[in-house]
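Visitor: Quick one, what's the 3D model for this:
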Amino acid sequence: MFNQAKQDRDRHKEHELYFSKGTPLVYPALLSLVAQEFKRQIEIGTRIKNGVEYKSVFDGRQAVSKLALIICSNNRQQALRLGRALGAQKLFNDVSYEHRLLDSENEIYQFHDNVLHSYRMDDPEVSDKEEIADEKYEESEASFEEEQQESHITGVFTELSTCYSPTCSGNKPCYSRSCPKRFAQHPIAESQSKSALGRSVSASLTHTPQPQELWVNQVSSYIVDSLTKQDRKRQENIFELIYTEKNFVNDIEYLYQMWMVPLLTTEVIPTSRRVNFVQSVFSNITTIYEVNSRLLNALQRRQSEHPVVSQIGDVMLDHVVNFEPFVEYGARQYGGKMAFERERATNYEFDAFVKEVERKPESRKLEINGYLTKPTTRLGRYNLLLGEILKHTPEGHSDCELIRKAMDTITGYLRRLNSESGNAKNKFDLKQLHDNLSFKNKSDEMDLDLLAEERFIIKQGPLKKTAALDSSDYQLILLDNYLLITKHKVLSFEEHYTIQRRPIPLDLLVVGVPEQLRIRRASSILPYARPGSNIQHNMTYTTPGRPLAGDLNTSNGWTGGKGGYPISFHHIGRKGSGHFTLYAATLAARRPWIDKIEKQQLALTKNRQIFELVTICDRLFSLTNRVNHTISFDNGRYFLLAADQGVYLGRTGDIAPPRRILHLDHCTQIQVIEETFTLLVVADRVLWEFPFDILHTKTGEKPDAGHKLRQHTPFIFVGECLNKKLICIPKSSSLNSYVSTYEPTLLGDTKKKSAFGRKKAYNEIGLKFFKEIYIPGEAWSVDLSATKMFITCQRGVQLVDMRTTNTQALLDPNDPDLGFIIDREMPDSVLNIRQGVKHICTYRIESNEHLVCYDEYAFYIDGKGRRKRSGFLIEWEGQPESFAFSYPYVLAFEPNFIEIRHMLTGALEQIISGIDIQSLSPALKNGTIRGAMTDASNDVYQVLFELKCLVQPQPKPAPSHLHTLAYRHQNQSTEQPPTHHTWHPSRNTHM
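Guide: Got it, this is the predicted structure:
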């Protein structure tokens, strides 16, 4: 909810925008057209009056401003009269049913119940031909009901009509005394509006309150004259408290005698549900009657003791402790109101009964809703009345402390009432949504867990499908965890919701405003354009906590106008619905959607934070000098970075930025062999070898020359197997691959040659050839375990026994539980090979249990390649390119976000968003997890970060071993960017 200053700015800018055109939005004389446009333009929200919170309401100043906007007039008095004409036909009413429309921000109004349904209903016209074919019957029924609901708003507001005289032309009024031009030149003053013939709202159409009683009329003038002005004010305030309490008790008696008793004793409501209906609508109002009758008797006794009441605080303090029934009533009021409207819409006898009773003199021309709201409004008015008494009570008077205590007690009840009524309304709406929710596409169906205790609705309202004025509406529902895009219809007096797009988890939602004047780069979690990318970049997006690059409250620079004001949504992830744009009716209606989504995203991030992203450096590496890989050594005290323009050395925890020690282009991988003091670097597909002395080279000095060990090297892998430190160097083609393994050794004889047949310039280092492994197909990644080598190729993962070099598939092809992945690993044609899933890493949880991570799935297998925990399957939200581990969490890196899952349950614990995210080093045995992403605030730099676990580390089950694979070689960068999909715990979390 915006502050008043911001609302005034919004209104002023909207007025300037439309008044400059000089054309009303609709023909202003027809009340039916004005009513429809008013419902479209007005922004309803939550406001507080007298301590009571009201939802889906608007204030009087806002209503008058919107009406002035619609008729394109600066005359607020004229707009006020137009609003009162609409209010007289029950388009809206004061929340307490006490007065008609006032141009005040302190007065709150709500749409009449049957109109509110129309306000929330979708336009029955649907542009898509398939929807017309599929929903023809439902739309015709909804259209009929909508017409029925809006048909009562009729009439002509003659002040704004054209003159009936055919000779009337020009700007001057004609001969007719009622010519509209005459009133345009001489606006009607508010004090004269009631007497203007044919141009005022009949006073009989509004509720006329009873004449206010005064204390001075109840006592002798001698007593009045003996009191000071302050004492007279105090007595008037006390008297007002007492007589309004009497009126309140009488109103409850009216409800009991004129409504409850007849409904319980006649056949208006069927016998089977008569008692339940009365209990639902009137709740515990008889208990409130008992409490307030005792309070009224005590107040009247105190008043009868002496004409001048000396003390009132003790009476109030004795009775306000019994106000608990008000809280219960407020919690059940919304459900009772809905039950009343539903019964009235379906039971014609009950509708006739309502009309008959409301016409009786006892009702004082006030409909039943006005009486049903009195308990909640009465509780809010107590502090207003007691505050006035306290204001005129002298300091030191015994009432001062007693009244303050009573007010504090009432304030506590008001807080609970607002909380309980809000929770009750939320649960009621969620139950209705759960019972009447359907999915347009079967593939989008999921359990939204709408009846969960923690679930709540943050905001809902209509947004247009396109910018066209006659475009149909989507009803958006923002939950605490999802955004739902639905079609909303009222069929057979029941609200029904059809989800049009796959529900969007807020973790995977990007929201923003398209840019109109110039193209900007995205400053959000969206990636930059890559080959094959279809993401639009003519828009500015927001990430949680980051303001938009532009003022949402101005039309300057942003698309908007009569067609609406656009909001762009992007559902990232494997099965995300991509980018789409919807349109708000007004500028003021657009901002709350973005604000509330961002606020809830921040809340989710804070509540579910497992890992904290800690920046290492943010202004050292530009996008032309990207960091591609990092490795730690010397027990984690130092780390090396392989970047596009060389190798950098940094110290862990040092505030000084890393310094460059090698000038090599396109460094993609780096490894440290501490046993032989060797540094291996893959740069531009060439494998280089350097001594440790290079680490001591100062920035700018030319280092000792390294040695080229091998060309055409896509990647290397260093690990342990058969109790040996092994260096794996693949040589691949599209048809076959040879993986050579070497064991680093220390050479004492300076005349010895290295394993590559080249004499060493320094005589302490050597690589001893161990074995060469052959597989048919192109090797994408290599991994080592205690006795095995894992090679991922086009036809799946091949498991090589390093003792015998025998090769077999990692997954048992005869296991039916693995059919979903084996069928993808073993396609029938070369064309389908590129469409297969890619294996990235394997993690051994126990001696006979391994977590296998592919870029689509993760699941468990045993030592023989058969599936374990058949009910467990992780379906990644994105398409991960690498993984990291910090027990018990597995982290999946993809360009748009980092997905953090619990590896024992599969539950999604956290999403960390960013731009062009990449993992720089897999975490070995809970090592440091480092990554890089594009700086969202300055998109020419790359930010390096570490992920610090905030959760107390848990002991890892023994034995355990982590296997990490170097991912695909760079030739695969020409593939299409990955597609994504969303998650849901009930579907993806298994044991």
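
Visitor: drop to CA atoms for contacts and neighbour counts, all remaining ones
Guide: Noted.

Visitor: Grab the nearest non-local neighbour of residue 949.
Guide: Spatial nearest neighbour of residue 949, excluding adjacent residues (CA to CA, 6 or more residues apart in numbering): residue 611 at 4.4 Å.

Visitor: Tell me how many other residues surround that neighbour.
Guide: 19 (other CA atoms under 10 Å).

Visitor: Cross-check the contact I'm expecting between it and residue 948.
Guide: Yes - Residue 611 is within contact range of residue 948, at 5.3 Å (criterion: CA atoms under 8 Å).

Visitor: got any residues that touch both of those two?
Guide: Contact with both residue 611 and residue 948 is made by no residue, according to CA atoms under 8 Å, 6 or more residues apart in numbering.

Visitor: what residues are up against residue 149?
Guide: 114, 115, 118.

Visitor: doesn't the first one fall inside a strand?
Guide: Going back to what we said before, that points to residue 114. No - checked against DSSP: H, G, I helix; E, B strand; the rest coil, residue 114 lies outside a strand; its state is helix.

Visitor: State the distance from it to residue 39.
Guide: Here the distance between residue 114 and residue 39 works out to 13 Å (CA to CA, to the nearest Å).

Visitor: now swap in the second one and tell me
Guide: Note on residue 115: its distance to residue 39, by CA to CA, is 9 Å.

Visitor: What of the last one?
Guide: Using CA to CA, one gets 9 Å for the distance from residue 118 to residue 39.

Visitor: The two - which one has more neighbours?
Guide: Each of residue 118 and residue 39 has its neighbours counted (other CA under 10 Å); residue 118 has more, 23 against 18.

Visitor: Name the nearest residue to the more buried one, ignoring sequence neighbours.
Guide: residue 146 (6.0 Å).

Visitor: Out of the contacts of residue 149, which is nearest to residue 326?
Guide: residue 114 (26.2 Å; CA to CA).

Visitor: Proceed likewise with the subsequent sequence, for comparison:
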Amino acid sequence: MQTHRPHPHVAIPPGARPAVNPSSSSAEVYSPYAFELASASDILLNQWDATPTVRYPTNRLGVPPRSRSRTRSAYEPVPPTIAFPEPEIYRSASQRSTVYPNYHRSSRSDSGHPSGHSSGPPEYEVGNNETPPYSPATPGSASSFNLPADDLDLKVNKLTRELSNMTLQSEEGLRRFQNGLLAEKDEEWHHLVPPEAREALGKREVERQSVLFEVFKSERDYVSDLKLIREVFIVPLTSSSPPIIAPAERLQTFVSTVFWNLDQILMHHERMLAALFARQQDQHPLVQSVTDIILETSFQFQVDYESYIKHYPLAEERHRTELNYNKRYQEFTQRCSQDPRVRKRDLITFLSRPVTRLPRLNLMLEHVHKLTETNHPDVEDLPVILSVMSDFLKSTQPGIAAAENKVKFWNLCESLVFNKGEIIELDWYNDNRSLVHAGTLARRSKSEMDWNPWFDLYVALLDNFFLITKEEKRPGDVVKRLVVSRPIPLEYLRLGALDAPPESRKERAEEGSILDSLRGSYRSVYPFTVYHAVEKSTRRYTLYAPSESARKKWCDALVDAKGVDDVRREANQWFVPHAVDDGFFRIPGPRMVRSKKPPSGRVVQAVSFVASGGRSFMAVGCSSGIFVGRRGENYRKILSFGNVKSIIVLQEFNKIIIHHDNYLLAYSLEVLARVAQYQSPPSSLDASLETIAGQDGSVVCCQAGRIGERTIVIYAVKTFLQVTVYTIEACRPSENRMSPRTLQNSSLSFRPFGEPLYVPKDAFSVMPLAKTVAISTERGIVIANPASATKQVIAVVPDFAGAPSSSNTGDLKARCETAKPLGLIRHDASELMVIYDTMGCYITKHGQPARDAMFIRWEIKATSFVNRHPHVLLFSSEFIEIRDIQTGRLEQVIEGVDIRLLLHTPSTRGPLLVAMRGQKDDEDGVSERIVELVETAEIAPATPASGAFAPAEGMWDEWDM
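Guide: Here you go, the predicted model:
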């Protein structure tokens, strides 16, 4: 007796009475057929039209529509009743159903059943010449429907009985397979199907079912391996005591980097495996299709797979790095490999499972597609999933390549060996850093005495540096790359000849006679040239590629990298040059003719100030005098002081200080502005003049700044025997209670601060610090305290006398002795940076070398500098180099012609003015361009939720909103 099932069931044996549906009236009985047939209006012309992923639309975007067939999505509940098309051998019902219904067929003894009106399905009636829409026709197969009616009836009934008995008996075997309890040799489809069934189905369908069974098996094993990763590796690693990786933050970073989003991938495949197993239980042994399940899941896991696959090279490299440097981690992985479930596989094998899973699944589905008959629905459905997977796998290739490139970049950086003592910041840990191109190139030795003038170099082009190294193999197959030339930033890299004719390289034969080794052989090499923009001759490199194609790859990579770097620097400038004037100030040029207005001459100084009711003015010192005017407008020559050395503005005290020739003079800013606007006569300036210094000696240099709450001016006066440094404090005349006789320079706006300082005769610049002053001399920087008469000179820095003796200290001392000191920058409370013309180094607050006496070499030879925390700006005639004070990293390069820093107050804030060669060259001469370096700010993303956007009242009125 059969019980009611909501799906097709096992055929009722002959002679059995039909069961009554307990949920129906007593008059309703089951159909004598194993398949419930749809009504006439629902019967399809093609019984396969009700297949998965076709015919009926779905309410989800991007997912093929579902059908009403019994091969349904495993994520949906089973409907109470399902209408099936006409039965045939390849549409199995369930593990409890037969392939064919046990209907009564017409025979010679059935005289009461005329032909064409059988109780069975029409296509199986005697006399029906139509072939079933889908029937295997393998030669020699018993499932062919071209047999005589009686033979076919016997074959079909036999296959029905066998499959029915087999499916009832194999429930336990299928359950054991899905739970992984079968022996590995028994986990094959043909071991769960009797030989008669295999013979009846034919070779093609047997192979197709075997491949589908492999899909179930591989998915089960894949889910099991993903679970093992957490059980065997992650949980013991994170719960180990003592910790294997410490501290906890580092362990957390390691786990997230190595295992990435495996949990999300496991969740997707657990759901898909449950759906596949449900389909297998429902349709075994003849599974119709799994395309709908895989297609539906593939749309769900694509994002997580894309993230994992692109990140995988980084995860593998992080694991290998920890394995090389952490002995506890090595022991941990060895213990994990001894777990019997792991089967001696390493962690890399498990981590690569998601990377190889989809390609393997794709291959299996392609195999299924090849074995599918032309009128099977999978012929149309499988190409959909194959196309989706193929496109997805192709889309991940660039991400994999980028991650592999990142791993190569890390390996390269870890293998580099620099000269000791020098700080070279390649910005390794920036996520934007990458390796553009690398390989072995040859270079010719400059020595004529070398019998083998050729040697090989490993050259690497990063996205920010060009590296030339020499490979060296060390014990343990460790490859180190010695940096034979300082890395060239791409900002300074220039390309020379890229298409020079090939040359011949002589190579010594490694085998053969002595004569053969001396004779050698020749091969063609292809040169290209690169050089440093500052050291064009001394740092010029001609490198030789082994082939024309290799040279082309290098040249293309260099051009592309330079282009990308230019765009990146243009979009991420720390300081933006903003033109203030380009045309008023001129110097004589080749096109110049006699002009009504003589050229102003070379611009050497410029300052901005505010006067006359808040208006902005600018005083520009040229070789012919000092010009004053509204900023960006016409200027007027006010003073005839040519080639002034310094112009300092004390806005708070309404004073402008001019260092001209040997004198230090002060004028009123307000009077200067009035004269520039023709509101006062030039003679009124003489009334505001105060002579600060110059009567008793020549003023060498001056500088202004703040010590505590005081605004001071420091200047050095050179006499016949010595150099004396004076410090004065700016004040208002009403605050100066000292009599003019007590003032050294008879100035009412300035008063002495501390005592004079006597320093070596080679002093050339001064600058204020927090509590002291720094005086630059040829032998170093003297730190002095003008406010303390008993302890004036503190030290000459860097102080190598008290520094620990080391090779780095000796090297730094030798370099400092040959470099010209420019000044100091206060980095933080405990560290200062000493600025030289060719390099920089760090010292403690006691003046001793810091950071193991290491130094940073500039790419230029600086003539001046400015501190704009957290950056230092170094100036040369062609480049402005902007570096991070903390790390020394090169942040930006500004290029120009005849660059001059116009504001010599490196320790104060305010407009940063620079002069360089202008863009105009006509009958008035060549223009001098004055630009202001405007410091930029990071652009923060603004969203309406953050309140950044507030619509103005009434802004939508015209839209009637």
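
Visitor: TM-score for these two?
Guide: Aligned and superposed, the two chains score 0.45 in TM-score terms (TM-score structural alignment, normalised by the length of the second structure); 567 aligned residues with a CA RMSD of 6.8 Å.

Visitor: quick check, nearest of the contacts of residue 149 of the first structure to residue 279 of the first structure?
Guide: Using CA to CA, residue 114 comes nearest to residue 279 of the first structure of the contacts of residue 149 of the first structure, at 22.2 Å.

Visitor: what about that closest one, how many neighbours?
Guide: Residues lying near residue 114 of the first structure (other CA under 10 Å) number 17.

Visitor: distance of it from residue 338 of the first structure?
Guide: Residue 114 of the first structure sits 10 Å away from residue 338 of the first structure, going by CA to CA.

Visitor: what's the answer for residue 374 of the first structure, then?
Guide: Residue 374 of the first structure is 17 Å from residue 338 of the first structure, where distance means CA to CA.

Visitor: contacting residues for residue 901 of the second structure?
Guide: Contacts of residue 901 of the second structure (CA under 8 Å, 6+ apart): 604, 605, 864, 875, 913, 914, 915.

Visitor: Tell me if I'm right that residue 316 of the second structure and residue 348 touch.
Guide: Yes - counting by CA under 8 Å, residue 348 is a contact partner of residue 316 of the second structure at 6.7 Å.

Visitor: Tell me which of those two has more neighbours.
Guide: More crowded of residue 316 of the second structure and residue 348, by other CA under 10 Å: residue 316, with 19 against 14.

Visitor: Could you tell me which residues within the one helix or strand that one maps to count as buried?
Guide: Residue 316 of the second structure belongs to helix 291-325 when assigned by DSSP states H and E. Within helix 291-325 of the second structure, the residues that count as buried by 16 or more other CA atoms under 10 Å are 291-298, 301-302, 304-306, 308-319, 323.

Visitor: What's the first helix or strand after the strand or helix carrying residue 766 of the first structure?
Guide: According to DSSP H and E, residue 766 of the first structure maps onto strand 765-776. Downstream of strand 765-776 of the first structure, the first helix or strand assigned by DSSP H and E is strand 779-784.

Visitor: Run the angle between the following helix or strand past that following strand and strand 765-776 for me.
Guide: Downstream of strand 779-784 of the first structure, the first helix or strand assigned by DSSP H and E is strand 788-793. With axes from the mean of the first three to the mean of the last three CA atoms, to 10 degrees applied, the angle from strand 788-793 of the first structure to strand 765-776 works out at 60 degrees.

Visitor: Next SSE downstream of strand 788-793 of the first structure?
Guide: Once the chain leaves strand 788-793 of the first structure, the next helix or strand it forms, by DSSP H and E, is strand 796-801.

Visitor: Can you spell out which helices and strands pack onto the helix or strand that that following strand is followed by?
Guide: Counting by DSSP H and E, the next helix or strand C-terminal to strand 796-801 of the first structure is strand 807-809. The contact analysis (3 or more CA pairs under 8 Å, 6 or more residues apart in numbering; DSSP states H and E) places strand 807-809 of the first structure against strand 796-801.

Visitor: other SSEs contacting the strand it packs on?
Guide: Applying 3+ CA pairs under 8 Å, 6+ apart, one finds that strand 796-801 of the first structure contacts strand 788-793, strand 807-809.

Visitor: Spatially nearest residue to residue 943 of the first structure (excluding sequence neighbours)?
Guide: Spatial nearest neighbour of residue 943 of the first structure, excluding adjacent residues (CA to CA, 6+ apart): residue 618 at 4.3 Å.

Visitor: which helix of the second structure spans the most residues?
Guide: Using DSSP state H, we find that the single longest helix of the second structure is helix 378-415.

Visitor: Go through it and flag the buried ones.
Guide: Applying 16+ other CA under 10 Å to helix 378-415 of the second structure flags 378-379, 381-382, 384-386, 388-389, 392-393, 396, 399-400, 402-410, 412, 415 as buried.

Visitor: Buried residues of the helix or strand where residue 705 of the second structure lies, list them for me.
Guide: Using DSSP H and E, residue 705 of the second structure falls within strand 698-707. In terms of neighbour count (16+ other CA under 10 Å), strand 698-707 of the second structure has its buried residues at 698, 699, 700, 701, 702, 703, 704, 705, 706.

Visitor: Pipe those residues into CSV and attach distance to residue 212 of the second structure per row.
Guide: Output for these, formatted as CSV (distance: CA to CA, whole Å):
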residue, distance to residue 212 of the second structure
698, 98
699, 95
700, 92
701, 89
702, 88
703, 85
704, 85
705, 83
706, 83
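
Visitor: by contact count, what packs against the strand holding residue 766 of the first structure?
Guide: For strand 765-776 of the first structure, the contact count by 3+ CA pairs under 8 Å, 6+ apart identifies strand 736-746 as packing neighbours.

Visitor: Can you list the neighbours in contact with the strand it packs on?
Guide: 673, 675-676, 724-732, 764-779.

Visitor: Buried ones only from those, please, as a ChimeraX command.
Guide: This is the ChimeraX syntax for the buried subset of the contacts of strand 736-746 of the first structure, where burial follows 16+ other CA under 10 Å:
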select :673,676,725,726,727,728,729,730,731,732,764,765,766,767,768,769,773,774,775,777,778,779
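
Visitor: Would you mark the buried spots in the longest helix anywhere in the first structure?
Guide: When the first structure is parsed with DSSP H, its longest helix is helix 398-435. For helix 398-435 of the first structure, a neighbour-count test (16+ other CA under 10 Å) marks 399-400, 402-407, 409-411, 413-414, 416-422, 424-430, 432-434 as buried.

Visitor: same thing with stretch 810-823 of the second structure?
Guide: Across stretch 810-823 of the second structure, burial judged by 16+ other CA under 10 Å covers 810, 811, 812, 813, 816, 819, 820, 821, 822, 823.

Visitor: do stretch 336-346 of the first structure as well
Guide: Buried residues in stretch 336-346 of the first structure, counted by 16+ other CA under 10 Å: 336, 337, 339, 340, 341, 343, 344.

Visitor: All set, thanks.
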